[in-house]
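Novice: Got a sequence here, can you build the structure:
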Amino acid sequence: MYRKGPQGWLKHLDFTVLNLIALHASYCMAYFIRMGTENPYHSKLYRTIAVLLTLFQLLVTIVCHIYKGVLQRGRFREAIASVKQSVLVVLLAVFVLFMMKMGAAYSRKVMALFGMIYLVMGYVVTLLWKEYIRRHRVAKKSIVIVTVKEYLNALLAEMDTEYYNLYRVAGVVLLDATEDEAESYNTEYADLELSIYTYSDEVLEQIMHGWVDEVYVNIPFEKHIPENLLGQLADMGITVHVRVRVPAELSNYQYVFDKQLGHHVLTVSTTYITMYQAFVKRAIDILGGIVGCIFTGILTIILAPCIYIASPGPIFFSQYRIGKNGKKFKIYKFRSMYMDAEARKAELMEQNQVKDGMMFKMEYDPRIIGCKKLPDGTIKKGIGNRIRDWSLDEFPQFFNVLKGDMSLIGTRPPTEDEWEKYSAHHRGRMAIKPGITGLWQVSGRSNITDFDEVVRLDRKYIDEWSLVNDIKILFKTVGVVLKGEGSM
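Specialist: Now for the predicted structure:
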């Protein structure tokens, strides 16, 4: 029976607990240095701060995957992780204290000292615990490796340096070695106290009667696994792991093993999102959508008469756009253009600043309500420009977010005619839900006229997606909108 081990932050619960101890030790030291001998936990204020620090430590650990690959990290990468962790914990605590209007009550020197002490102590504790694991961990599982001569050195080095005695290597079966070669390898690796064999029925007999929990098969793609080997091992009750060779053309993508249509498959995608991440992202979208719809209602009362007086007609503009993976949906906006804007678009296509017509951008767009070009060449802005400059036209899209057609953060949804011009590379930017804002919008917004640059930024967002990056983009969007740097 195979029991899958804990995943995510629970996989390294020991590091989490030790760093929580280091956090409170650092907190007490900082308080002692600044305030004297009094116990910080006797004060209601500093007890509250301690609770906040603990909660944010756990939050940062879970959301930022602080201990992902911790056993494989070198000292420099460990230092970077420690800096990231301590800085985020302190900043989050300070921000919440400020929002709770407690900013003037606590000592900033205590928090500064805490941050510095915790950075060093957390780093040292992590390194010491890793060294302890390396030296003292007793292997709980015994494993046999089935491989070829070409992979032997790398696999044994990997087991020694990266898995910290997690496994006891009971033996190695070389599928392409002769008996003489196997004997030579046994001499070479005598200090590792393992046995190296060629493949034979006798080897299966030894595996059956020895301590073997798992078998790891790692062979080249073109090499065939001996007939019935895996079935015989499974019949013995031994857990078998077979490394799947991913084609080189797919090596830059993310992949998971799944079961689809009744078959076990290797699922390849541009990015991978867990159920937890999907739940949090959707929860943020729903919360943001509700708040956004409330503001949209308020803006409707203000903008409706302004739009109607300047250009009689509907207050809202709707249009079919292309969503995730080519699915059409109807997008909603406050109308910022005259009623015949779509009909006039073809006439103005020659003045499009985006090459190949993959998007439509103009410095002076006469379709915008109230926009005029004066005889001296200056552009007089109207109500439509004001709506677009402050991105007010985008607010009805919060309804699209609530419906699930869009997300707060994503890629810009193209029009149907733009979609028809897409190549395979361009289509990749629609692998996720479109968003009200995104990476390219906060990197230049309407100032970007090279569509390939838009695609590059969108693909970068998708490939590097995380909840933390979404939050960063949200904050950047607020700043960009307040500056009025073009329309979204």
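
Novice: C-alpha from now on. contacts and neighbour counts both.
Specialist: Noted.

Novice: Any buried residues in the helix or strand containing K460, and which?
Specialist: Element membership of K460, judged by DSSP states H and E, is helix 451-463. Neighbour-count burial for helix 451-463 flags 451, 454-455, 457-459, 461-463 (criterion: 16 or more other C-alpha atoms under 10 Å).

Novice: ok, of the residues you listed, which one's closest to D340?
Specialist: Sorting those by distance to D340 puts F451 at the head of the list, at 25.9 Å, by C-alpha to C-alpha.

Novice: Which of the helices or strands spans Y31?
Specialist: Secondary structure from DSSP H and E places Y31 in helix 13-35.

Novice: what's the following helix or strand after that helix?
Specialist: Assigned by DSSP H and E, the successor of helix 13-35 is helix 44-63.

Novice: ok, then the element right after that following helix?
Specialist: helix 75-99.

Novice: what comes into contact with that following helix?
Specialist: 49, 52-53, 56-57, 60-61, 66, 70, 103, 111, 115, 118-120, 122-123, 127 (C-alpha atoms under 8 Å, 6 or more residues apart in numbering).

Novice: Just the buried residues out of those, in PyMOL syntax.
Specialist: To isolate the buried ones among the contacts of helix 75-99 in PyMOL, judged by 16+ other C-alpha under 10 Å, type:
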select buried, resi 49+52+53+56+57+60+61+66+70+111+115+118+119+120+122+123+127
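
Novice: which residues are contacting stretch 351-363?
Specialist: Residues from elsewhere that reach stretch 351-363, judged by C-alpha under 8 Å, 6+ apart: 349, 414, 418-419, 421-422, 446, 449-451.

Novice: Another sequence for comparison is provided below:
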Amino acid sequence: MTVKSMPVVSLKPDLRSAQGTRVQKGIIIRFFRVISLVFLDITCLVLAWNLAIFYGEDLDDPWAKKESLLVLTIVLQIGIIAVKGLYKGGINRRNYSSLFKAISTSQIFLLLIAFLYESNYYISRSSFIIFWFLSVIFLCVQRYIFDVVTKHLRRKGVMRHSVFLITDSAEKENHIKIIEQENCYTVQGIADSSCLDLRNRDKTFEYLRRQGIVEAFVSWNAIKNRLYLCWHFYTAGITLRILPTKSEHCHPKSTLLVIGGVPCMTISAPFIIGTDFLVKRCFDLCCSIVLLLLLSPIYLLIALLIKLDSPGPIFFRQERIGLHGRKFKIWKFRTMVANAEKLQASLEAKNEIKDGVLFKMKDDPRVTQIGKFLRLYSLDELPQLFNVFLGEMSLVGPRPLPRRDVEKFTSHHFVRQEVLPGITGLWQVSGRSNIDNFEDAVKLDITYIENWSLWLDLTILLKTVKVVVQKTGAY
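Specialist: Take a look at the predicted model:
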């Protein structure tokens, strides 16, 4: 009997892993733009300060005489402008109303600091008002000139981003017009949605890497059934912009930016590509080694109890389907009678999972006495730390399933096989065995894949401890 799974590529990595750690493409241009804006803003603020001191009231003002306070003023104003996101690209640096609010907020802080710092002296109110007024005027004018110069250079073909468009022929012309309205992109290639299909996917991303593509525009219709593909763009260091249709909804990792006058879902690429999944693997490796050493006395105690409870081996090894359909042997402490797998066929009619993909029974007669205790506290899963150490599993991820379950998969279930399976996951901390429908479990797995982060893994691990201690849904 063969497993209905996708073609197996032995060296194919986890969906979330990058092909090496590297700096995001185009980051040098963006860094130069930000540094230029910061330098111009500082120049404008220093000029506004000196003019305010020159034309303000001639008082014994310690605020005007100390250069250290000028430095504090500049740092505070630049910091607030940065916090407001006004050094980001596109419409952000042209947001004059937010720039006005940022400068005004910094002026309020400066007045408060001036009052507390030198409460025994008069502070020139006219100097502050002039400084605030000139700061607003100079910064807005400088940003406007910067924007005009940038647009002129882009019309000449300088400082443009190489982008790739993936859309169906019916939407191609409209999407090209949207991209061209922004006047900062060069469309380097166009393909239809079939380039994201499983058989074409690797060639597509290899082509994008060779061409040095910084951003990719993908129509919602081309990606709505392939949302986990966002990880392919993310790990390739390519910013993904999803062009809308009338019925789109936001992806969990996306932010809305206006491109060509329309809202566009954007999933930004990381500055340093590949580090987050590398940290995950290092964390898995270190934790598995430490836990195997610390828990070795418990391993010996459980092994002794299993031997005394029923005849048969201490460990149970079963073939599971893991990353990209690869088969591997999962390790568990034996909790059933020795011939449990042969007896399962006679119990299929009592399966409590409604769609029949998984096999679960609350009062399974094959479970031994010590097995019930081990399952209650999930102690039977401890040997899977060996699978984590060998790189076959992770601490957190979708549970690897037996061949019997995978043979009943439909096409949309195979997204689970795109990431490294885990000992625990979102499914386990959201009800464990109480989930009686495999589709509900798949939805939780997809939610985990779409929202994955190191913090999410840590949160699931902490919740797992709570669920195990409380024995929630365990049998």
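
Novice: picking that back up, what is the orientation angle of the helix holding Y31 of structure 1 with helix 44-63?
Specialist: Angle between the axes of helix 13-35 of structure 1 and helix 44-63 is 150 degrees (criterion: axes from the mean of the first three to the mean of the last three C-alpha atoms, to 10 degrees).

Novice: name the helices or strands packed onto helix 13-35 of structure 1?
Specialist: In terms of contacts (3 or more C-alpha pairs under 8 Å, 6 or more residues apart in numbering; DSSP states H and E), helix 13-35 of structure 1 is packed against helix 44-63, helix 108-136.

Novice: now the shortest one: how far from the chain's centre is it?
Specialist: For helix 44-63 of structure 1, the gap between its own C-alpha mean and the chain's C-alpha mean amounts to 23 Å (C-alpha atoms, centre = their mean, to the nearest Å).

Novice: what do you get for the longest one?
Specialist: When C-alpha coordinates are averaged (C-alpha atoms, centre = their mean), helix 108-136 of structure 1 and its chain have centres 26 Å apart.

Novice: Tell me which residues of that helix come out buried.
Specialist: 110-111, 113-127, 130, 133-134.

Novice: Can you name every helix or strand that it contacts?
Specialist: Applying 3+ C-alpha pairs under 8 Å, 6+ apart, one finds that helix 108-136 of structure 1 makes contact with helix 13-35, helix 75-99.

Novice: Need those helices in a markdown table (columns: distance to N186 of structure 1 and mean neighbour count).
Specialist: Formatted as a markdown table, these follow (distance: least, C-alpha to C-alpha, whole Å; neighbours: other C-alpha atoms under 10 Å):
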| stretch | distance to N186 of structure 1 | mean neighbour count |
| --- | --- | --- |
| helix 13-35 | 36 | 18 |
| helix 75-99 | 33 | 17 |
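
Novice: So which of those is nearest I298 of structure 1?
Specialist: Of all these, it is helix 75-99 that lies closest to I298 of structure 1, at 25.6 Å by C-alpha to C-alpha.

Novice: Not counting residues beside it along the chain, what's closest to Y332 of structure 1?
Specialist: Among residues not flanking Y332 of structure 1 along the chain, S318 sits closest, at 4.7 Å (C-alpha to C-alpha, 6 or more residues apart in numbering).

Novice: Return the list of helices and strands in contact with the helix or strand containing the one you found.
Specialist: Element membership of S318 of structure 1 [criterion: DSSP H and E] is strand 316-322. In terms of contacts (3+ C-alpha pairs under 8 Å, 6+ apart), strand 316-322 of structure 1 is packed against strand 328-334, helix 416-420.

Novice: Tell me the counterpart residues of the longest one in structure 2, please.
Specialist: Per the alignment by TM-score structural alignment, strand 328-334 of structure 1 matches residues 327-333 in structure 2.

Novice: That stretch against structure 1, how far on average?
Specialist: Here the mean offset of stretch 327-333 of structure 2 against structure 1 after fitting is 0.6 Å, by mean C-alpha distance after the TM-score superposition for structure 1.

Novice: what's that stretch in contact with?
Specialist: By C-alpha under 8 Å, 6+ apart, the residues outside stretch 327-333 of structure 2 that reach it are 303, 314-322, 379-384, 386-387, 392.
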